[in-house]
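Q: whatever this is, show me its structure:
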Amino acid sequence: MTPAALLTDGFGRIVEGGTAVVEGLTEDQLTRRVGPDANTIAWLVWHLARVQDAQVSEVAGHEQVWTSRGFYDRFGLPFGPEATGYGQSTEEVGRVSAPAELLAEYLRATHEATVRYLGDVEAAELDRLVDERWDPPVTLGVRLVSVLEDDAQHLGQANYVRGLIGA
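A: I've put the predicted structure just below:
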């Protein structure tokens, strides 16, 4: 198995789990908070898709699906197009609302762009430096694994919240 195939498999698990966790949920269920400052399923799935979209598009050198495919306008959230959820306040988290179908569609579109990019990544390219603001600098491989790990964390949280709300 090539590194690109391994990463593709990992990201495939994210899109499968992410679409499953929102399936059949109402907007009320998607935005329900299990605690006063808890993240909602809608925010968690939106955020994991936004992080993947923003991070992969940056290293791939292409425009984010969020803007290029019109999802920013379709979601109609009260944030700028650069927002990914990082550093958002509890109030901002509560403003993320979208139907399950739209969340799943955006996640699938982001996944498709990720897989297209990974199809062209050779093993040696994973050592390419993509962010020199860190010590040590971040390679492409580290960045992709970091995105995958962040997505998996948020997917697990969304599944946990779904269980807590009894859906």
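Q: please make it C-alpha for all contacts and neighbour counts, starting now.
A: Noted.
Q: how far off centre is stretch 10-17?
A: In terms of CA atoms, centre = their mean, to the nearest Å, the centre of stretch 10-17 is found 10 Å from the chain centre.
Q: check contacts around residue 17.
A: residue 155 (CA atoms under 8 Å, 6 or more residues apart in numbering).
Q: hang on, I meant residue 75
A: 97, 98, 102.
Q: burial check on the last one, number of neighbours?
A: Residues lying near residue 102 (other CA atoms under 10 Å) number 15.
Q: second chain to compare with the first, below:
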Amino acid sequence: MNSTDLLIEAYGRIQFAVHGAVDGASVDTLTFRADADANTVAWLVWHLARVQDDHVAELAGREQTWTEGGWEQKFGLPFEASATGYGHSSDEVAAVRVDAELLRGYYDAVHATTLAYLSTLTEADLDDVIDRRWTPAVTRGVRLVSVIGDDLEHAGQAALLRGIAERLG
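A: Just a heads-up that it's a prediction; the model follows:
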């Protein structure tokens, strides 16, 4: 197994976790808030998909699935097309009120474009420095692993929130 195969496996685990967090969940479950300012399952999954889409599109030098695939219009959110959720207010979190099918559809579209991109990479590509603003400089491989870590964390948070929401009824 090479590095690209490992990345493909890891991104597959994100997809599995996202499906577990959203499949069959009602809009009420997806928008449950543990307190007035807490994130929701819907926002967490939207955010993790947006970050993955944004970062992988930048690495691949292509348009984001969010705009290219018409997902921005399908979601109809009151955000700029470039929004990924970083710095969102409590009201902005609450604005992400969509159903499980839409969330899963967007994530799966992002996942498909991610896998297509990963399949083009060589071992040497993963060592390309893509961001010198950090010490040490960030390589393509490090950025891809960073997205995995962030996405898995948010998917786990979404699964926990779903469980709490369903237990509370």
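Q: and the TM-score between these chains?
A: With the length set by TM-score structural alignment, normalised by the length of the first structure, the two chains reach a TM-score of 0.97; 167 aligned residues with a CA RMSD of 0.9 Å.
Q: just the closest of the contacts of residue 75 of the first structure to residue 28 of the first structure, please.
A: For the contacts of residue 75 of the first structure, the residue nearest residue 28 of the first structure by CA to CA is residue 97; the value is 8.8 Å.
Q: what is the three-state secondary structure of the closest one?
A: coil (DSSP: H, G, I helix; E, B strand; the rest coil).
Q: against residue 145 of the first structure, how distant is it?
A: Look at residue 97 of the first structure and residue 145 of the first structure: by CA to CA, to the nearest Å, they are 28 Å apart.
Q: those two: who's more crowded?
A: residue 97 (20 against 14).
Q: look up how far residue 77 of the second structure lies from the counterpart of the more buried one in the second structure.
A: In the second structure, residue 97 of the first structure lines up with residue 97, judged by TM-score structural alignment. To residue 77 of the second structure, residue 97 of the second structure is 9 Å away according to CA to CA.
Q: neighbours of residue 72 of the first structure, how many?
A: 18.
Q: hang on, isn't it packed against residue 82?
A: No: with contacts counted by CA atoms under 8 Å, residue 72 of the first structure stays clear of residue 82, the gap being 9.4 Å.
Q: what about the longest helix in the first structure?
A: helix 140-164 (DSSP state H).
Q: what residues does that one touch?
A: 7, 10-11, 14, 17-18, 21, 34, 40-41, 44-45, 48-49, 51-52, 55-56, 59, 125-130.
Q: going by neighbour count, list what's buried in it.
A: 140-144, 147-148, 151-152, 154-159, 161-162 (16 or more other CA atoms under 10 Å).
Q: so how far does stretch 29-49 of the first structure reach from one end to the other?
A: 19 Å.
Q: now stretch 123-140 of the second structure
A: End to end - CA to CA - stretch 123-140 of the second structure spans 10 Å.
Q: can you check which part of the first structure stretch 114-121 of the second structure sits on?
A: The aligned range for stretch 114-121 of the second structure is 114-121, by TM-score structural alignment.
Q: for the matching stretch, buried residues please.
A: Buried, per 16+ other CA under 10 Å, within stretch 114-121 of the first structure: 114, 115, 117, 118, 121.
Q: right, I'll call it a day here.
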